[in-house]
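> no sequence on this one, just coordinates:
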């Protein structure tokens, strides 16, 4: 039996579809992790919607994994597989589609958990527009990948800058390597990803903070 519902949380994984696990490399690992995380959180009582980009016009717009956990595919750019460069270009469309989905469904997500830098970009844009708590998980750091490079490609610069912005702008950053960056307030240094139990505690704490902030804003007005 599922636990009492604790509220809505959006997991955003723009380039790695949790309902399609046949991709390769890092995206495949991220897809599997986000799906497992979403299902685990749903079993603990969260209403979890996992948002990704539609890559095939024949795909279902929604895939229900279990009670309280589903994948939602948004239209952002062409409904086809895109390179990282092209995906970066359609991120504003993804933000627009996400906001439109919220308006149409009547669901507001007080907690948004983004995965990898492309999704982090989306989360930061949403945080500027809405009163939310943003959690971000790095799945691979561009600063690690390009630390010895003599020249950094334009997209790599965008990745590194977005990762820094997530470090400074997110309410919680997860899965950082135990180096200087992990000392930033709100960051957790972990060898690997956070567990469902750890996230459950974190989510409830952030939701309580959001509740206090909301009523503080209301009282001022």
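Looks like it came in fine. As the structure is a prediction and not an experimental result, all values here were calculated from the model. Residues are numbered from 1 along each chain as shown.
> all contacts plus neighbour counts: C-alpha atoms, from now on.
OK.
> any idea how far residue 118 is from residue 82?
Counting by CA to CA, to the nearest Å, the gap from residue 118 to residue 82 is 13 Å.
> got another one to weigh against that:
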């Protein structure tokens, strides 16, 4: 359930309950704008996630930011982690909350782990029907289903956390007819360019890849081009989404 109505043009924290676990949402932009859900990487609501949310809000989109690190951590305790089968239902709740005026289907924009979870959400038909399209930024093949403090070492090792995982390559063929766009850095230190190219080989049309010449996973030395490619990807989703 939503704890408060999503509104306001500046960032406004809101809470949502997913299967008994409270999550914080970060709301940007005009409530009547086209809805977009931005799912962060496993570093939390920092860096590229907020940047994307602010960019899209400035263009008139109603953006709901979702902290994927906190989401995974809330379902991780001892040997228990998030189950892949439960995730689409959680995203369906998010989609319903973000749909806003006119109950329009939101576009999912995911950063790294958040991109993987956005693809995973399409594995349930009811959730898939509520999604207009997916933009994966730095989309990896393998994505973790849990998060605990010791997993932070992966920020240094650039390896996948020692948690259960799922493969995007194994499920991405089922995304169609929803359009899937990917934006990738030429020098991504976590996800090599060849990896996203391989993943997209498994996807059906409509699909498209944008490659940005940048030095890292966060596009930190070329955000201006990243911003342009993101807006192009959103426009492409709008043009190719099922009616």
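Structure received. Bear in mind that the values here come from a model prediction, so they are computed numbers and not experimental data.
> before we move on, back to that, of residue 118 and residue 82 of the first structure, which one has the most company?
The residue with more neighbours, out of residue 118 of the first structure and residue 82, is residue 118; 21 against 15, by other CA atoms under 10 Å.
> just confirm that one contacts residue 90, I think it does.
No - between residue 118 of the first structure and residue 90 there is no contact, the gap being 10.2 Å when judged by CA atoms under 8 Å.
> tell me, which helix in the second structure spans the most residues?
helix 223-240 (DSSP state H).
> what's in contact with it?
Residues from elsewhere that reach helix 223-240 of the second structure (CA atoms under 8 Å, 6 or more residues apart in numbering): 52, 55, 132-135, 179-183, 206, 210, 212, 219.
> please apply the same query to stretch 31-40 of the second structure.
Residues outside stretch 31-40 of the second structure that contact it (CA under 8 Å, 6+ apart): 6-9, 46, 48-49, 52-53, 60-69, 95, 98-101, 104-115, 118.
> does residue 4 of the first structure belong to a helix, a strand or coil?
coil (DSSP: H, G, I helix; E, B strand; the rest coil).
> ok, now which ones touch the residue sitting nearest the centre point of the second structure?
For the second structure, the residue nearest the mean C-alpha position is residue 110 (2.0 Å; CA atoms, centre = their mean). By CA under 8 Å, 6+ apart, the contact set of residue 110 of the second structure is 38, 39, 40, 41, 116, 117, 118, 134, 135, 136, 137, 139.
> hmm, back to that, enumerate the positions of the longest helix of the second structure that are buried.
Residues of helix 223-240 of the second structure classed as buried by neighbour count (16 or more other CA atoms under 10 Å): 223, 226, 227, 229, 230, 231, 233, 234, 236, 237, 240.
> same thing with stretch 167-174 of the second structure?
Residues 167, 168, 169, 171, 172, 173, 174 are the ones in stretch 167-174 of the second structure that count as buried (16+ other CA under 10 Å).
> surely the last one meets residue 125?
No - when contacts are counted by CA under 8 Å, residue 174 of the second structure is not listed as touching residue 125 (9.9 Å).
> quick one on the thing from earlier: can you select the buried ones from the contacts of helix 223-240 of the second structure in PyMOL?
To isolate the buried ones among the contacts of helix 223-240 of the second structure in PyMOL, judged by 16+ other CA under 10 Å, type:
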select buried, resi 52+55+132+133+134+135+179+180+181+182+183+206+212+219
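> the nearest residue to residue 92 of the second structure once chain neighbours are set aside and residue 42 of the second structure, how far apart?
In this structure, residue 92 of the second structure finds its nearest non-sequential neighbour in residue 127, 5.1 Å apart by CA to CA, 6 or more residues apart in numbering. For residue 127 of the second structure, the distance to residue 42 of the second structure equals 22 Å [CA to CA].
> residue 83 of the second structure now?
Here the criterion is CA to CA. By it, residue 83 of the second structure lies 17 Å from residue 42 of the second structure.
> more neighbours, those two?
Neighbours around residue 83 of the second structure and residue 42, counted as other CA under 10 Å, are more numerous at residue 42. The numbers are 26 against 14.
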